[in-house]
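Trainee: okay, sequence plus prediction incoming.
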Amino acid sequence: MPPLTRSVLYIPASKERALDKARGLPADAIIFDLEDAVAPDEKETARNTLRAALKQGGYGRRLRIVRVNGADSAWGADDLRALKEMSFDAVLLPKVETSAQVDAVVAVLPDTPVWAMIETPLGVLNAAEIAAHSAIEGFVMGTNDLAKELRCRFRADRLPLMGALQSTLLAARAHGVIAVDGVYNAFKDEEGLAAECAQGRDLGFDGKTLIHPAQLAIANDVFSPDEAAVDLARRQIDAYEAAEKDGQGVAVLDGKIVENLHVVTARQILAQAEAIAATAE
């Protein structure tokens, strides 16, 4: 089972207080941001601050992802070199459009999983090629930049972005890559966040990137299987296994057919529920 990524929180790598607070937040993953959240004159300081925080540790089971500056920037190469001295779980590369960009990261950090920001039209069009790269572990939708590049208008239903969201998700699923939805900017709008999380969940995303700790509880709740889903999963497995013992290839539960494909999904739900329960221990 892939790591939990229901809630993936951006934290500025330059903010020592925020880095410390993150150790106690209920986030599944943290993106330590060296890119957009750090001013140009703070880039070197941010690397040093992040190095000290990661050395201190204390982030527990949380997935530690570091977003670097792009290779075409003045800071990207230095970011990658600095990461050689740090302990983390994955590097997040912004504005990925080709697998060659991933190759450039692997050349510096050969044993490090790479996550890719998909936030440009070319990135969406080449998502399958990028997902097929052996170093790629996850996709993060950069919906703000993508909307800017597409020149589309904001709509609560995100209809103008739907083609890009689904195309990227298809590529991720085709190659076994984690896919995390983009941010919701109005961090005080709990109803809007819950609705967009539910949409992302229903599309098939594994979780939501977040810009504020206040968004964590909603994302964790929406992307977690509820009691009814867990109960149904157990009963589907039991019904199918009982049917197998009787020499049947399908079972009937609550008036609906249960096949092997339903059992696969049911086992995934139970595995996720167990992983979530473990985070509370």
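Mentor: Perfect, I can see it now.
Trainee: from now on I want contacts and neighbour counts done on CA atoms only, so please keep to that.
Mentor: Fine.
Trainee: give me the residues contacting stretch 66-75.
Mentor: 31-35, 43, 76-77, 79-80, 88, 90-95 (Cα atoms under 8 Å, 6 or more residues apart in numbering).
Trainee: go on, stretch 47-56?
Mentor: 13-16, 19-20, 32, 34, 79, 82, 85-88.
Trainee: let's see it at 6 Å
Mentor: 13, 86 (Cα atoms under 6 Å, 6 or more residues apart in numbering).
Trainee: go on, stretch 78-87?
Mentor: Under Cα under 6 Å, 6+ apart, the answer for stretch 78-87 is 51, 68.
Trainee: that one: how far from the chain's middle?
Mentor: Here stretch 78-87 is found 22 Å from its chain centre; the criterion is Cα atoms, centre = their mean, to the nearest Å.
Trainee: buried ones in stretch 193-212, by neighbour count?
Mentor: 193-194, 196-201, 204-212 (16 or more other Cα atoms under 10 Å).
Trainee: now intersect those residues with the helices, please.
Mentor: Counting by DSSP state H, the buried residues of stretch 193-212 place 193, 194, 196, 197, 198, 199, 200, 201 in helices.
Trainee: how about the secondary structure of the residue most central in space within the chain?
Mentor: Nearest to the geometric centre of the chain sits residue 180, at 3.4 Å (Cα atoms, centre = their mean). Using DSSP: H, G, I helix; E, B strand; the rest coil, the structure places residue 180 in strand.
Trainee: do the same with residue 4
Mentor: Residue 4 ends up coil, using three-state DSSP.
Trainee: name the nearest residue to it, sequence neighbours excluded.
Mentor: residue 28 (5.8 Å; Cα to Cα, 6 or more residues apart in numbering).
Trainee: what about that neighbour, how many residues close to it?
Mentor: 22 (other Cα atoms under 10 Å).
Trainee: contacting residues for it?
Mentor: Applying Cα under 6 Å, 6+ apart, the residues near residue 28 are 4, 5, 7, 62.
Trainee: another one to put next to it:
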Amino acid sequence: MTTVPYIPPRTALFLPASNPRAIEKARGLAAEMIVLDLEDSVRDEDKACAREAAVAAAAEGFGGRLVAIRVNGEDHECHADDVAAVAASAADFLVVPKVETAALAARVAAAGKPVLAMIETPAGLLAAPAIAAVPGVAGLIAGVNDLRATLGVPADSGRAGIGYALQAIVLAARAAGVWALDGVYNALEDEAGLAEDCAAGRLIGFDGKTLIHPNQIAVAARAFGPSEVEIADAEALVAAATGGAERFRGRMIEAMHVDQARALLARGGRG
């Protein structure tokens, strides 16, 4: 089991490392994690320059926010160079796409940087418990677009066709004690749809949401952060608990509920 010395991010914004304007803009955004992408959003001819830009951006930092870099997949010619560069960088995490085996996760983790493994295929889904349990793996990310494609689910089907897959990712992460981050939402102008998607993700246990546009940050942050009502209830529960099983506001609580309340307060900055 990997011990992650950070509270999971509610919002993790992907942006192409080949786009200096996007990187500069991200320094003023409220996303709790910035994910500099070397993979899908970068053309092959720009990969090497994007790698250098990502390393430089991580070194400069994003105002104390978490920084991750997504490398190219193991079947890409840039993979080894990407992993070596990210491992030596100031980034907090190394994101690996299309992880299908614990062996791949272990090999990348051996480079020395905490790994966020993307689960994007049926093989990755079936191996998710083993992948999450690899020492050095800090979390799993649901790659919803590739999951739909590889499972043969229509691209516009929402969460319905991948519901089991998403729950399995959360289950694997929880069994290993690591993060679980929900996949992206593609409809950039559908705020109501995004809010519904985020609410569904939180309901099954995801810690936060991966995003592809700055306009999605506020909606996801609200959905995955505790409400004022939840915070007030958690504060009251912690204050009232005296140990063992006892009655609180008409329900039974025990040590587990106190721990949950304290975790919620920490996530809301009240702990």
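Mentor: Thanks, I have it. It should be emphasised that the depicted structure is a prediction, and the values quoted were computed from it without experimental measurement.
Trainee: rewinding a little: isn't the residue nearest to the centre of the first structure right next to residue 210, touching?
Mentor: No: if you go by Cα atoms under 6 Å, residue 180 of the first structure and residue 210 don't touch, sitting 10.3 Å apart.
Trainee: counting neighbours, what do you get for residue 7 of the second structure?
Mentor: The number of residues near residue 7 of the second structure, taken as other Cα under 10 Å, comes to 12.
Trainee: let me fix that: residue 227 of the first structure
Mentor: 10.
Trainee: can you check residue 69 of the second structure too?
Mentor: 33.
Trainee: in which helix or strand does it reside?
Mentor: strand 66-70 (DSSP states H and E).
Trainee: and if you look at residue 252 of the second structure?
Mentor: strand 251-253.
Trainee: contact partners of that strand?
Mentor: By Cα under 6 Å, 6+ apart, strand 251-253 of the second structure touches 245, 246.
Trainee: where in the first structure does it fall?
Mentor: Mapped onto the first structure using TM-score structural alignment, strand 251-253 of the second structure spans residues 256-258.
Trainee: so how far is the matching stretch off the chain centroid?
Mentor: On Cα atoms, centre = their mean, the centre of stretch 256-258 of the first structure falls 32 Å from the chain's centre.
Trainee: can you give me the strands in the second structure?
Mentor: 11-16, 33-37, 66-70, 93-96, 115-119, 137-142, 179-182, 208-211, 246-248, 251-253 (DSSP state E).
Trainee: Throw those strands into a markdown table and include distance to residue 164 of the second structure, thanks.
Mentor: Formatted as a markdown table, these follow (distance: least, Cα to Cα, whole Å):
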| stretch | distance to residue 164 of the second structure |
| --- | --- |
| strand 11-16 | 23 |
| strand 33-37 | 26 |
| strand 66-70 | 25 |
| strand 93-96 | 22 |
| strand 115-119 | 13 |
| strand 137-142 | 12 |
| strand 179-182 | 13 |
| strand 208-211 | 18 |
| strand 246-248 | 34 |
| strand 251-253 | 30 |
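Trainee: if I look at the aligned partner of residue 268 of the second structure in the first structure, how far off is residue 159 of the first structure?
Mentor: Matched across to the first structure, residue 268 of the second structure falls on residue 273, judged by TM-score structural alignment. Using Cα to Cα, to the nearest Å, we find residue 273 of the first structure at a distance of 31 Å from residue 159 of the first structure.
Trainee: and for residue 279 of the first structure?
Mentor: 35 Å.
Trainee: again with residue 236 of the first structure
Mentor: Taking Cα to Cα, one finds residue 236 of the first structure at 34 Å from residue 159 of the first structure.
Trainee: then residue 101 of the first structure?
Mentor: In terms of Cα to Cα, residue 101 of the first structure sits 29 Å off from residue 159 of the first structure.
Trainee: and if you look at residue 267 of the first structure?
Mentor: 32 Å.
Trainee: the more surrounded of those two?
Mentor: residue 267 (16 against 13).
Trainee: count the neighbours of residue 271 of the first structure for me.
Mentor: For residue 271 of the first structure, using other Cα under 10 Å, the count is 15.
Trainee: ok, residue 277 of the first structure next?
Mentor: That count, for residue 277 of the first structure with other Cα under 10 Å as the rule, works out to 10.
Trainee: tell me which residues touch it, please.
Mentor: Residue 277 of the first structure touches nothing, counting by Cα under 6 Å, 6+ apart.
Trainee: please repeat the previous calculation with a cut-off of 10 Å.
Mentor: By Cα atoms under 10 Å, 6 or more residues apart in numbering, residue 277 of the first structure lies in contact with residue 271.
Trainee: ok, residue 213 of the second structure next?
Mentor: So residue 213 of the second structure contacts 13, 14, 15, 184, 185, 186, 187, 188, 189 (Cα under 10 Å, 6+ apart).
Trainee: distance of it relative to residue 7 of the second structure?
Mentor: The separation that residue 213 of the second structure has from residue 7 of the second structure, given Cα to Cα, amounts to 22 Å.
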